[in-house]
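Colleague: Okay, structure incoming, though there's no sequence with it:
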């Protein structure tokens, strides 16, 4: 029995159309299949591998920690150097009010914690998110979704969830003194990469301050240099009350965090205690990898170079089939086409040429561009050529006309 056949029978799927690539190794911006074929990775595990695959410093940090100890106790009970050092370095890069960290294992788990924190602190029932936002797929996080085609099969979900429209100041009229928190992606990710206006963020911050509403910023996908800054919110005149991190934060291992001030965070430990716990949150291996990753970003010019690389890639992506390109300032953008059918044909065609791309959860007419920040100029150029060649083939054979 082949590994592929075992995969088809033993592994539960998330969709009927998985990429189904059998990966044997990964280095830098490249994945390698069983036939040693190289694939340029422009997905990065959905924004996880910001520093590429098999970064030597991260691998060494994992090895060093594995030689000491793995899991010793549920989160928060033992003093462990990887957790403490990572929390200290992380908070040194944040506004003073974001000074205490609660580690979890995944972004959606951290969102759940932030939701619980908001309701406990405020005593208010209502939580607000944006239409087309994605904060995770566990019960509470899924309840924040506006897409009822995805949520209805799992209902009834967590009650008292309302929605505003991203970048629509008029939709903020629903904010009032019954709202516990607004949960916002600074960059809407699975909607297809939409950046905020400064006016919207200013109005939102003002409304939250007026009504005593916590502003929870979800940077699960946008942090760690993905938008050309260490944190996307730092590009705006905005300080969140609560910050949520995940994905690339762990340097390739499962790690997430909720960050707020001490007074807010201590409520998770008191009145009553032991009501928010995680067994594997802040795992020593994950924190060691996350610490190594953050040190690399801070000690190098990788983030600055990623902005230049993004500009280089954008200059090379010019094709009549492209409807719109939505940048973020870093190596994270969306390329929009006129329909989903074209995207469904483009993805396997690009994969055949050695380039891995995918679409978004709430936008199937756009493709995600998210290579490792460490990708070389030569690899960027190669990827651009593969993508343009695939589009040329579609322009000849696809029924969709030029736009």
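Modeller: Cool, the structure landed. Just so it is clear, the structure is predicted and the values come from calculations on it, not from any experiment.
Colleague: Could you use CA atoms for every contact and neighbour count after this?
Modeller: OK.
Colleague: Quick check: buried residues in stretch 107-125?
Modeller: Across stretch 107-125, burial judged by 16 or more other CA atoms under 10 Å covers 107-120, 122, 124.
Colleague: try stretch 257-274
Modeller: Across stretch 257-274, burial judged by 16+ other CA under 10 Å covers 257, 258, 259, 260, 261, 264, 265, 267, 268.
Colleague: Among those residues, which lie within strands?
Modeller: Those of the buried residues of stretch 257-274 mapping onto strands are 257, 258, 259, 260, per DSSP state E.
Colleague: got a list of what the last one touches?
Modeller: Remark: with contacts taken as CA atoms under 8 Å, 6 or more residues apart in numbering, residue 260 is in contact with 97, 98, 99, 100, 101, 241, 242, 243.
Colleague: before we go on, here's another structure to hold up against the first:
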């Protein structure tokens, strides 16, 4: 199978992990050679309720027996879309009242950028250094990493990058600015949380000049940081909120949320000026509704904070330079690239999947499923600690 995979599936690196997956359940992924791996990165912050959560699987089966795709997004009334949007917006600030459903995170970013430009009539965009917003052209244009941008230049013009968590150069946000886009917690940039007072100053500056504020919570959303979205912890409300990853419980779906007033600009001059064929696919929407309903009904969001406390108390200072992040969106800063590589490899040999970031060679990313039981959490953290001590 691996040879066929390498021959017929387009590759994204010279060294794919190459695990041949048999099935997955809860916090575990099983391979065809009967090995079991603890998925401590949740498919990169996707499977927050574990793999194949029973409520999500049940919703998928029920919807498959009703209908699949019937019409491009926004034309037919489809119950899974309505149920999800109603439940989601009822748990968001009042002005975030309508949802545009798409298929992925980068599509959510693309839609948010277009919406901001259409609503404001402006073209200037502000992003932040070391940010990551996706790999399509618009999303890449506002991603603050030249190593990924340079091979695809020219990208969107009139995009400017500021330092994250710095109040310098805020005057770049001016009356020509359509939007400021940011991750409240930079993910690929090294798991860097924004400072609350800084975020409030960004919000204030946007209000002063009439620019929209876009939060990219594609990775930080749906309970991962100890609140439903990171914005709840920061007490700063964006004009547009982007989401994906954990949204569908393992099914592909994304979305961006804004006010009815702002979304009006998509309806006119011309109508249908932003459309998607498969956005809000009914099976994915049904899964997203079941996933969110379960997330809100249990103690999963509180569990994210418990996970953070356990990780910090177990690992902080024990050969690890820093533990940073919020909730179950955490990064371990190690002393060297060699140590980081060895720790990740040693844990892989022990059946534990850890994550890298594209930004730093010394950061190990942790995004465990929120369903992880305490004994398994302890086992994984002890394995990480053992590997650090061995190779430090």
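Modeller: Right, received. Where do you want to start? Just so it is clear, the model here is predicted, and its values are computed rather than measured.
Colleague: TM-score of the superposition?
Modeller: Taking TM-score structural alignment, normalised by the length of the second structure as the basis, the two superposed chains have a TM-score of 0.98; 392 aligned residues with a CA RMSD of 1.2 Å.
Colleague: ok so, going back, farthest-apart pair in the buried residues of stretch 257-274 of the first structure, please.
Modeller: Taking CA to CA as the measure, those span a maximum distance of 16.1 Å, between 257 and 267.
Colleague: residues contacting the aligned residue in the first structure for residue 282 of the second structure?
Modeller: Under the alignment (TM-score structural alignment), residue 282 of the second structure pairs with residue 284 of the first structure. Residue 284 of the first structure sits next to 65, 69, 70, 71, 80, 82, 83 when contact means CA under 8 Å, 6+ apart.
Colleague: Can you tell me which of those residues carry over to the second structure?
Modeller: Counting by both residues aligned by TM-score structural alignment, their matches' CA atoms under 8 Å, those that remain in contact in the second structure are 65, 69, 70, 71, 80, 82, 83.
Colleague: Map residue 151 of the second structure onto the first structure.
Modeller: For residue 151 of the second structure, the residue aligned by TM-score structural alignment is residue 153.
Colleague: possible to save the buried residues of stretch 257-274 of the first structure as a markdown table with distance to residue 295 of the first structure?
Modeller: Below are these laid out as a markdown table (distance: CA to CA, whole Å):
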| residue | distance to residue 295 of the first structure |
| --- | --- |
| 257 | 17 |
| 258 | 19 |
| 259 | 19 |
| 260 | 21 |
| 261 | 23 |
| 264 | 27 |
| 265 | 25 |
| 267 | 30 |
| 268 | 29 |
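Colleague: for the second structure, what spans make up the helices?
Modeller: 2-8, 42-45, 54-64, 79-89, 105-120, 137-141, 146-149, 196-209, 230-234, 260-263, 282-297, 300-315, 337-349, 374-391 (DSSP state H).
Colleague: Just put the contacts of residue 284 of the first structure in CSV and tack on neighbour count.
Modeller: Shown next, in CSV, are the contacts of residue 284 of the first structure (neighbours: other CA atoms under 10 Å):
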residue, neighbour count
65, 18
69, 11
70, 12
71, 13
80, 16
82, 21
83, 25
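Colleague: Distance from the chain centre to stretch 19-33 of the first structure, please.
Modeller: 20 Å (CA atoms, centre = their mean, to the nearest Å).
Colleague: so where in the second structure does that stretch end up aligned?
Modeller: Residues 17-31 of the second structure are matched to stretch 19-33 of the first structure when aligned by TM-score structural alignment.
Colleague: ditto for stretch 253-266 of the first structure
Modeller: Counting by TM-score structural alignment, stretch 253-266 of the first structure falls onto residues 251-264 of the second structure.
Colleague: Then stretch 167-179 of the first structure?
Modeller: Per the alignment by TM-score structural alignment, stretch 167-179 of the first structure matches residues 165-177 in the second structure.
Colleague: before we move on, back to that, now tabulate the helices of the second structure in a markdown table and tack on distance to residue 35 of the second structure.
Modeller: What follows is the helices of the second structure, written out as a markdown table (distance: least, CA to CA, whole Å):
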| stretch | distance to residue 35 of the second structure |
| --- | --- |
| helix 2-8 | 16 |
| helix 42-45 | 17 |
| helix 54-64 | 23 |
| helix 79-89 | 36 |
| helix 105-120 | 31 |
| helix 137-141 | 37 |
| helix 146-149 | 35 |
| helix 196-209 | 43 |
| helix 230-234 | 35 |
| helix 260-263 | 48 |
| helix 282-297 | 28 |
| helix 300-315 | 25 |
| helix 337-349 | 10 |
| helix 374-391 | 16 |
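Colleague: nearest to residue 171 of the second structure, of these?
Modeller: helix 196-209 (8.3 Å).
Colleague: mean shift of the closest one relative to the first structure?
Modeller: Averaged over the aligned pairs, helix 196-209 of the second structure sits 0.7 Å from the first structure after superposition, using mean CA distance after the TM-score superposition for the first structure.
Colleague: which other helices and strands contact that helix?
Modeller: Where contact means 3 or more CA pairs under 8 Å, 6 or more residues apart in numbering; DSSP states H and E, helix 196-209 of the second structure is packed against strand 177-182, strand 212-216.
Colleague: Identify all contacting residues around that helix.
Modeller: Identification of contacts with helix 196-209 of the second structure by CA under 8 Å, 6+ apart yields 165-167, 170, 173-175, 177, 179-180, 212-213, 234, 236, 238.
Colleague: Please indicate which of these are buried?
Modeller: By 16+ other CA under 10 Å, these give 165, 173, 174, 177, 179, 180, 212, 213, 234, 236, 238 as buried.
Colleague: So what's the residue count around the nearest residue to the third one once chain neighbours are set aside?
Modeller: Spelled out, that is residue 174 of the second structure. Excluding the flanking residues, the one nearest residue 174 of the second structure by CA to CA, 6 or more residues apart in numbering is residue 209, at 5.5 Å. Using other CA atoms under 10 Å, residue 209 of the second structure has 15 neighbouring residues.
Colleague: and residue 209 of the second structure, how far is that from residue 144 of the second structure?
Modeller: Here residue 209 of the second structure is placed at a distance of 23 Å from residue 144 of the second structure (CA to CA, to the nearest Å).
Colleague: With residue 295 of the second structure instead?
Modeller: When residue 295 of the second structure is compared with residue 144 of the second structure (using CA to CA), they lie 32 Å apart.
Colleague: The two - which one has more neighbours?
Modeller: With neighbours defined as other CA under 10 Å, residue 295 of the second structure and residue 144 compare such that residue 144 has more, 22 against 19.
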